[in-house]
Each structure stands twice: as structure tokens, then as C-alpha cells.
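Participant: Got a sequence here, can you model it:
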Amino acid sequence: MKNYLKLPVMLLVLFSACKDAKKRKDKAEGVAVVKLKTHDQQLLALKDTAQAKLHIFLDSLKPHALDSNYRFLVKSDFEEGSSHEHMWSVVYKYAGGKFTGIFADSAVYLKNIKMGDHVLINQKDVEDWAIYDYKRNTDMGNFSDKYLRSKQGK
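Facilitator: The predicted structure is shown next:
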């Protein structure tokens, strides 16, 4: 019976992620892509913060992974040739040091990935994470957001 419930919940997560990503894309049409140096020290420090606090994310993901009141996202580097984009995926499972999820962002330069694609992300590759709790209207993580917003248009 439990397996019968997983598919509808996973479809709900996918639909919700894609719908939110489309809204973000529609709103962000005029927003410039933030380009940073490969070894931006501030961004690397924020990744270290995200990695150091990843246990908080994992502790919440375990009991709530398929709960529609929560959304769990991780940011990681996607690459194609020499191009890199750091983007978000909704994750719903963690096992063997890997997150299983659905790509929920809009690639600008990369053509090998599109919204809704299945992804596996190594724990060590997580650059940021976010938890949205819709029941309590709270969020956690998303350490790089403020910094990246300060760099837009520069």
C-alpha cells in the first residue's frame, strides 16, 4: 500500500517543482545571469556553510521527503563541455551518499538538461540547499541567495 502512495506524491512534487520553476522563469525573463569567477571566495565559503549544515537538511528529509507540506532542494553544478551552471533540483530521496530528484531550474547555456529531468546528485557536490515548509510558512538554508542577488547586474 505504501508504494501506491509514493507515485502520486512524487508526481505532485514534480508538478509543483515544474510549475514553480516556470513561474520563476516567467518573472526572471529580464534578470541577468550572475557570472562569478570560478573560485569566488565568498561563494565557496557559502558552499562550506551549506555542507557543514547538511545534517539539518538530511534530518528533515528523512521523515518528510514525500510530504507535500515540504519541498527539499539542492543546488549543484551541472556541466556540458566547458560550460557550467549552478542550478536547483527538488530532491525526495537520499541513499548511498546521493540525492535522487528532479531538475527544477531553467538552464541558460546548457542544452543537455531540461526541467523535469531525473537527477542524481552526490552529497559532496551540494553547493547549497533549501527546505520550504508550507505548513508553517518557513524556509531554511538557501545560504547563497543574498550574495547572488547582490551580484546581479554587476
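Participant: Only C-alpha atoms from now on, for both contacts and neighbour counts.
Facilitator: Will do.
Participant: for the protein, which strand is longest?
Facilitator: The residue-count maximum for a strand in the chain (DSSP state E) belongs to strand 83-95.
Participant: The first helix or strand past that strand going along the chain vs strand 83-95, what angle?
Facilitator: Remark: after strand 83-95, the chain's next helix or strand is strand 98-103, criterion DSSP states H and E. With axes from the mean of the first three to the mean of the last three Cα atoms, to 10 degrees applied, the angle from strand 98-103 to strand 83-95 works out at 120 degrees.
Participant: In strand 98-103, which residues are buried?
Facilitator: Judged by neighbour count (16 or more other Cα atoms under 10 Å), strand 98-103 contains these buried residues: 98-103.
Participant: how about the longest helix anywhere in the chain: buried residues?
Facilitator: Looking across the chain with DSSP state H, the single longest helix is helix 2-27. For helix 2-27, burial by neighbour count (16+ other Cα under 10 Å) applies to 9-10, 13-14, 16-18, 21-22.
Participant: Before we compare anything, build this one as well:
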Amino acid sequence: MKRTLFTFGVIFLLVTSCNQNSKSKTIREGEPDVYNINSSDSKMNEAIKNAKKSFDLFQNALTSKNPDFEYFSIKQKFDTPQGGEHIWVQDIRFVNSQFVGIIGNEPVNTNEVSLGDTITIDKNKISDWMYFDKGITRGGFTIKVLRDQMTEEEQKSFDLESGLLFE
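Facilitator: Okay, here's the model as predicted:
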């Protein structure tokens, strides 16, 4: 359980804000870092497109009740005057044909939600999804884009700290 909470803490440092600025990282005292990505970033937009296109895989895994599948999360976009903030929602459940979860990190640019809020996912605003399958990360398209932009040393550190395993 302790490893899981730590892993999610690292995952949530990969919140992205789509705004007018070029790629940058905002470091927050006592909170995960936030990566600001320009809304025209082609690699990130492709990752979001792939996540949306493959969302049925997430839904099928969640509703399968397979004990090998765990720690389901969805990243949702929240509109802001700067463009949007993409926030991970954790502890996903499927209730009355809707996805419900808990805001997993402190928002930076939106007052629409707060850390710990329970929300119903807006399927039109999903920008990523992930879950673990016997410890292997499924989904996580936007995480992969950010990881691919890290130096080899940063990638090794991220892999070690997060415990995320991608195939």
C-alpha cells in the first residue's frame, strides 16, 4: 500500500497545463511538480488522441473485475482562462454507467475542483487513462510523452522513484 501511494504521488507530478507558454516545469513546495505543455504540442496531442481512441480498453479492464487489474486513474481536462489543466483522477469506479473518482492532486490553474473532491468524469474531456496489469502500466500515454523528453539520467531516476513499468 505504501508503494502504491508513493507511485501515485510521482504520477501526479505529471499534470499538464495546456496554455500559451512553451514547455516548462513549475516546482511547488510540498506539492508535485507541474509540467506546462503548449496546447499545440503535437506529441502530447497525439498521446491524448490515442488515449481517447483506446478508452474502451480501460473501460473493459475496469468492469472486468480481473484481480490482476488495479489502481485505475483517468486524466481529465478542466477549462481555465489559460486554456486548460489536465488533472489525474484516481480510485475510479463505474457507477450507474458513469466513471466516478477522486481528484488526486492540488490544481494549479482551476478552481473548478480541489484535491480530494469526488467527481463524475466528463467523457468528452478525458485526456489519458492508466491502470496496472500485474504491475505493468497500461495506458499512461501522456506520461510516456513526458518521460521520452527526459534525459537518460532523468528517466532512470523517474523509473526508480515511480515504480512504473511500461512495455
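Participant: Need the TM-score between these chains.
Facilitator: After superposition, the two chains reach a TM-score (TM-score structural alignment, normalised by the length of structure 1) of 0.67; 132 aligned residues with a Cα RMSD of 3.4 Å.
Participant: returning to what we had before: chain center to the longest strand of structure 1: distance?
Facilitator: 5 Å (Cα atoms, centre = their mean, to the nearest Å).
Participant: and what of stretch 89-104 of structure 2?
Facilitator: On the basis of Cα atoms, centre = their mean, stretch 89-104 of structure 2 sits 13 Å off its chain's mean C-alpha point.
Participant: any residues touching it, and which ones?
Facilitator: Stretch 89-104 of structure 2 is contacted from outside by 12, 62-63, 71-76, 87-88, 113-121, using Cα atoms under 8 Å, 6 or more residues apart in numbering.
Participant: 7 Å - rerun?
Facilitator: Applying Cα atoms under 7 Å, 6 or more residues apart in numbering, the external contacts of stretch 89-104 of structure 2 come out as 12, 71-75, 88, 114-121.
Participant: Tell me which stretches of structure 2 form helices.
Facilitator: Under DSSP H, structure 2 gives helices at 2-12, 42-53, 55-64, 141-148, 152-162.
Participant: in the shortest one, what counts as buried?
Facilitator: Just to be clear, that refers to helix 141-148 of structure 2. Buried-residue list, helix 141-148 of structure 2, by 16+ other Cα under 10 Å: 141-143, 146-147.
Participant: how near is the corresponding residue of structure 1 for Gly140 of structure 2 to Leu110 of structure 1?
Facilitator: Matched across to structure 1, Gly140 of structure 2 falls on Asn142, judged by TM-score structural alignment. Distance, Asn142 of structure 1 to Leu110 of structure 1, using Cα to Cα, to the nearest Å: 23 Å.
Participant: Between these two, which has more neighbouring residues?
Facilitator: A count of neighbours by other Cα atoms under 10 Å puts Asn142 above the other of Asn142 of structure 1 and Leu110, at 18 against 15.
Participant: how close does that one get to Phe57 of structure 1?
Facilitator: Asn142 of structure 1 is 11 Å from Phe57 of structure 1, by Cα to Cα.
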